[in-house]
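J.: Curious how this folds, go ahead:
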Amino acid sequence: MKHTILCVIAILTSCNSTTNTKQEMPTSVTADSATVISSDSTAYSQPYDSTSIDGTTAATAINKVSFNGTLIVPPQNFASVTMLMGGIIRSVNLLPGSYVKKGTLLASLDNPDFISLQQTFLESQAQTEYLKSEYNRQLVLSKEEVASVKKLEQSKADYLSMKSKMEAAAAQLSLLGISTQSLLKNGITPALEIKAPVNGYIGKVKVNVGKYLNEGDILCEIINKQETLLRLTTYEKDLKDIRLGAKVWFRVNGMGTKTFEAKLISIGQEVDETSRSLEVFAKVISEDANFRPGMYVTAQIEKD
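T.: As a prediction, the model looks like this:
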């Protein structure tokens, strides 16, 4: 009898121990799960833009609208050097990324038509001077009734015709950057010199010595980065939240978490029929030497 009682006690003790063990295990799992959730919550509770940009601007994310876009330069600061006359490249002084000043020699090219144009101007200029003198002489004679009216009229027509020919040649030379005063003083220039129209950095060079370029071909592009703009894509539903003069805070792809400032200066007036989007432009206030046209940006525009 005593032996039976001892067995029953042992069995009850074993069952109780097993029950306690099963109850404790979920407690451990629950604690581990709570730790994981808490860690995830800390990692994602602060959005990328909200944390850094709000810390800089002292504004709350709820008072901003976020957009994507690119860096650009104004059209007046972006020049395409276009050939007004075709020819074979004789020399070239172009290196992408290098800085040039307005008037810097970029390249020279050979074209017989360029030499002929200079010759036409010089000949017509000399003929114009002679015909002008002849016209003035006939004018004096006609007043003295020595010369006929027909001769006077013919002399006048010859003079005006040659003058217009000279002026046309001078205008063409001016478009090519050739000074007629220099041409009269120094004579014919064998090669056409192409010079930089603006200050800026060279980009997209596609020429080499000996290559033939047609009239209208682009020699290179010159980018003046003195003024930089943001071109952002917005949507019609956002129009109520943006206004001219609003502050814009943006980051540039590849430049880390550094935040830059801009000011909204233009809102597009046409909505794309497919995407229902439109473009807005902001003038960059905090410029950086590393800015390049075409760089991707993420921006926030402050609401009213």
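J.: For the rest of this, base every contact and every neighbour count on C-alpha atoms.
T.: Will do.
J.: Need the single longest helix in the chain, by residues.
T.: helix 2-44 (DSSP state H).
J.: by contact count, what packs against that one?
T.: Applying 3 or more Cα pairs under 8 Å, 6 or more residues apart in numbering; DSSP states H and E, we find helix 2-44 packed against no helix or strand.
J.: So what's the gap between stretch 280-298 and the chain middle?
T.: Relative to its chain's centre, stretch 280-298 lies at 10 Å (Cα atoms, centre = their mean, to the nearest Å).
J.: helix or strand right after the longest helix of the chain?
T.: helix 48-57 (DSSP states H and E).
J.: Can you tell me what sits against the following helix or strand past that following helix?
T.: For helix 48-57, the succeeding helix or strand toward the C-terminus, using DSSP H and E, is strand 64-72. Outside strand 64-72, the residues that touch it by Cα atoms under 8 Å, 6 or more residues apart in numbering are 228-234, 238, 241, 291-303.
J.: I'd like to know how far the nearest residue in space to residue 70 that is not next to it in sequence sits from residue 249.
T.: Excluding the flanking residues, the one nearest residue 70 by Cα to Cα, 6 or more residues apart in numbering is residue 296, at 4.5 Å. Distance of residue 296 to residue 249, given as Cα to Cα, to the nearest Å: 14 Å.
J.: So for the two, which residue has more residues nearby?
T.: residue 249 (23 against 18; other Cα atoms under 10 Å).
J.: ok, now which ones touch the closest residue to residue 151 other than its chain neighbours?
T.: Leaving aside its sequence neighbours, residue 151 sits nearest to residue 138 (Cα to Cα, 6+ apart; 7.2 Å). By Cα under 8 Å, 6+ apart, residue 138 lies in contact with 147, 151, 152, 155.
J.: Also this sequence, please, to line up against the first:
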Amino acid sequence: MTVVQARTEAVPISFTYTGTIISQQDAALQARVTGEVTDRPFEPGSHVKKGQLLFRIDKRPFEVALAQAKAQEGQAKAQLQFAQAEVVRTDTLADKGYASEQRLQQLQSNAASAAAQVQGAEAAIARQSLNLDYAEVNAPFDGRASLSIINPGDLVIENQTQLVTVVQVDPIDVQMALSSEDSEALREAMQTGEVTVEVLDDAGKPVRTAKIYQLDNRFDPRTARRLVRALMQNEDERFLPGQFVRARVTLGREDKLLVPTIALSARLAQQIVYAVDDQGIVRQKPVTTGDSYGENTSILAGLKPGERIVTDHLEDMRQDMKVEVRSPQKEASNGMAQDGGGSRDDR
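T.: Presented below is the predicted three-dimensional model:
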């Protein structure tokens, strides 16, 4: 029979959540003018650069409308010039008594109306110039474009047709919804030390690190959770927006009493260990267990540091049984090192 001593060791203070990958910049590009797509000079699903042309919509209707607006502007300016000249001439005549005040007021009104027509024509020019700009759809930032079903020849409708989405993929965020307890622990840890976030693979092994940089300003009253975001480098684009991941948040280290997990047995829904005293007598001890750390489990109550715990032949152990104790050659082989980190898993 082999025994090990229950020992107090420093272990990570951590908790694990299911997180969601969020892009810092995520844009859904819609058509801002109605017209036929004449060109799509990018490959859907590819990387795009800020300012890169993605779609070109037929400009000819807007060029015609712009020319018409400029012509209307010229006509309006000519009418304004004539109306202002009439006001000047009539004002001189009115001073000499050769024109009525009513006539002068009428001409002043005509000049004001002509000025408004000039402003309307200028607004029409600005609008058609804007439509010409909108006829070319460019990438708003560096990122990856989505697949798109819009092809040259398709008719797109202003503010209705979605052309493509563009998302930033490097760096990228991991978003988690923390419980109030863990949120408070995180707040305290961020004031006194460094907090680390590790994204885990399916086997629970860390594959990427992230750094918390945003905390929401409230708890969601429906879930009593607070959103936090951690920034993560993603050059290989292993993680994409909308993906679910496991993330472990470590707040520091604390001392805990550990025993090998294999030393635990269950009796009537109660976890127990078999302790051996100095006379070699087996004592059955109910214990309260905490988090797991690699091959070890923390003991919250029921044991004291230094007590010897049976780690094999547990099915043969009985209360008050006399046994011969055999210590392992190296206690470290019992897995007392706990670098694997424990976690309060998925609140």
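J.: and in the second structure, which of the contacts of residue 138 of the first structure remain?
T.: Retained in the second structure by both residues aligned by TM-score structural alignment, their matches' Cα atoms under 8 Å are the following of the contacts of residue 138 of the first structure: residue 151.
J.: which one of the contacts of residue 138 of the first structure is nearest residue 73 of the first structure?
T.: residue 155 (55.4 Å; Cα to Cα).
J.: how many neighbours does the residue lying closest to the closest one once chain neighbours are set aside have?
T.: Spatially, and ignoring its direct neighbours in sequence, residue 155 of the first structure is nearest to residue 135 (5.1 Å; Cα to Cα, 6+ apart). Applying other Cα under 10 Å, we find 22 residues neighbouring residue 135 of the first structure.
J.: residue boundaries of the helices in the first structure?
T.: 2-44, 48-57, 112-143, 149-175, 180-186.
J.: and the longest one, how far out from the chain's middle?
T.: Okay, so that is helix 2-44 of the first structure. 68 Å.
J.: now swap in stretch 202-212 of the first structure and tell me
T.: 20 Å.
J.: Now do the same for residue 173 of the second structure: its match in the first structure.
T.: By TM-score structural alignment, residue 173 of the second structure lines up with residue 229 in the first structure.
J.: Now do the residue nearest to residue 233 of the first structure when sequence neighbours are not counted against residue 67 of the first structure, distance only.
T.: Among residues not flanking residue 233 of the first structure along the chain, residue 279 sits closest, at 4.8 Å (Cα to Cα, 6+ apart). As judged by Cα to Cα, residue 279 of the first structure and residue 67 of the first structure stand 10 Å apart.
J.: which residues do those two both contact?
T.: 232, 233, 234.
J.: Of these, which belong to strands?
T.: 232, 233, 234 (DSSP state E).
J.: Give me the buried subset of those.
T.: Buried members of these, scored by 16 or more other Cα atoms under 10 Å, are 232, 233, 234.
J.: quick one: contacts for the second one?
T.: Residues touching residue 233 of the first structure, when contacts are defined by Cα under 8 Å, 6+ apart, comprise 67, 68, 69, 277, 278, 279, 280.
J.: I'd like to know how many residues surround the alignment partner in the second structure of the second one.
T.: Okay, so that is residue 68 of the first structure. Aligned by TM-score structural alignment, residue 68 of the first structure pairs with residue 18 of the second structure. Number of residues near residue 18 of the second structure (other Cα under 10 Å) recorded here: 18.
J.: Could you check how many residues crowd around residue 165 of the first structure?
T.: Neighbour tally, residue 165 of the first structure, other Cα under 10 Å: 16.
J.: That one and residue 126 touch, don't they?
T.: No: counting by Cα atoms under 8 Å, residue 165 of the first structure stays clear of residue 126, with 11.5 Å between them.
J.: The residue lying closest to residue 268 of the first structure once chain neighbours are set aside: neighbour count?
T.: The shortest distance from residue 268 of the first structure to any non-neighbouring residue, by Cα to Cα, 6+ apart, is to residue 279 (5.1 Å). Neighbour count for residue 279 of the first structure, taken as other Cα under 10 Å: 18.
J.: so what corresponds to residue 279 of the first structure in the second structure?
T.: Match for residue 279 of the first structure (TM-score structural alignment): residue 227.
J.: so who does the residue nearest to residue 70 of the first structure touch?
T.: 68, 69, 70, 71, 252, 253.
J.: do that again at 10 Å, thanks
T.: 68, 69, 70, 71, 72, 230, 231, 232, 251, 252, 253, 254 (Cα atoms under 10 Å, 6 or more residues apart in numbering).
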